[in-house]
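[1] Sharing a model prediction with you, sequence too.
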Amino acid sequence: MPRILIIDDEINLRETIAEMLTYLGYDIFLSTDGKDGLEKVKEIQPDLIICDIMMPILDGYGFMELHRTSNYSDIPVLFLSAKVEQKDKEIEISLGVKDYITKPFAFKDLKTIIDLHLK
């Protein structure tokens, strides 16, 4: 069963995504910010990470800066955010983010992207 770590400070969104993905058979782990997310990556070594950009303590950009130089940098990261400007997408690509999901999103689109990066 694939393990997915969801890093997002929005509790309702985080838990909704977790509930839907659990129903589909994924093993889900949750984190509220990038700093805690880095610790969870070491602890559970997920197969995929879904990370928000705008979070307290350590945002998605800071998470990626540290993740891409860690021993777990081979774990793909998908960004989930309402930020849709081209400059944001360019920054994310330069940080090594594998894909970008724009809020709001259709759950089937999220699942398609997840499946693409878990293969």
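    That came through, no problem.

[2] From now on I want contacts and neighbour counts done on CA atoms only, so please keep to that.
    Fine.

[3] So which residues of this structure form helices?
    Remark: helices assigned in the chain by DSSP state H are 11-23, 34-44, 60-67, 86-95, 107-118.

[4] Put this next to the first one:
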Amino acid sequence: MIIRTIKTRKELTLTKFKLHLNNFFYDTKKVTLYLSLQLEIFYFYNNKETKTYLCKKVTVDLNNKKECITFKKIIINNFNNLANSKNKFNTEKVNICYVINNKEYYEQYKNKFKFNFYLCISK
């Protein structure tokens, strides 16, 4: 697992967070087309460091623009909800934990998800 850390000296704004996220996707698209990732954010709440995940572990096809845009929107929405719709958020760092995958792993992930979805509907 590779961890890319975004350290902040000041409060992290939503626009800076979007910029870091877009840069990450741009950089990793040069290396691979399939990616499993999870984002965790470290912030201060009542003078204690707290860790929260902005998304569960998800496998993304970087060639599929709709999939990437939807994933980014979900992460940005979760960040905005965590910041209580303020423009700034007092974070210490953001970790992007990711694993580079191949097409076979991505297809297995999709098939497993479809199978679980059909089980939920049939009950």
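    Okay, I see it. Bear in mind that the values here come from a model prediction, so they are computed numbers and not experimental data.

[5] what's the TM-score here?
    The TM-score (TM-score structural alignment, normalised by the length of structure 1) is 0.26; 54 aligned residues with a CA RMSD of 4.5 Å.

[6] re the thing from before, for the helices of structure 1, give me CSV that also has mean neighbour count and distance to Leu5 of structure 1.
    Compiled in CSV, the helices of structure 1 are given as follows (neighbours: other CA atoms under 10 Å; distance: least, CA to CA, whole Å):
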stretch, mean neighbour count, distance to Leu5 of structure 1
helix 11-23, 14, 9
helix 34-44, 17, 8
helix 60-67, 19, 13
helix 86-95, 13, 18
helix 107-118, 13, 12
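
[7] Please convert those to a markdown table, extending it with distance to Cys51 of structure 1.
    Below are the helices of structure 1 laid out as a markdown table (distance: least, CA to CA, whole Å):
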| stretch | distance to Cys51 of structure 1 |
| --- | --- |
| helix 11-23 | 10 |
| helix 34-44 | 8 |
| helix 60-67 | 6 |
| helix 86-95 | 11 |
| helix 107-118 | 12 |
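
[8] does the spatially most central residue of structure 2 count as helix, strand or coil?
    In structure 2, the centroid-proximal residue (CA atoms, centre = their mean) is Leu39; its distance is 4.4 Å. With DSSP: H, G, I helix; E, B strand; the rest coil as the basis, Leu39 of structure 2 sits in strand.

[9] is it true that it touches Asn78?
    No: in this structure, Leu39 of structure 2 is not within contact of Asn78 by CA atoms under 8 Å, at 10.6 Å.

[10] Relative to Tyr118 of structure 2, how far out is the residue nearest to the centre of structure 2?
    From Leu39 of structure 2 over to Tyr118 of structure 2 the distance is 28 Å, taken as CA to CA, to the nearest Å.

[11] Find the residue closest to the residue nearest to the centre of structure 2 in space, skipping its chain neighbours.
    Ile96 (4.7 Å; CA to CA, 6 or more residues apart in numbering).

[12] Make sure that neighbour is indeed in a strand.
    Yes: according to three-state DSSP, Ile96 of structure 2 belongs to a strand.

[13] Mind jotting down where the helices sit in structure 2?
    14-31, 65-82, 103-122.

[14] Columns mean neighbour count on top of those helices, output as a markdown table?
    Output for the helices of structure 2, formatted as a markdown table (neighbours: other CA atoms under 10 Å):
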| stretch | mean neighbour count |
| --- | --- |
| helix 14-31 | 13 |
| helix 65-82 | 15 |
| helix 103-122 | 12 |
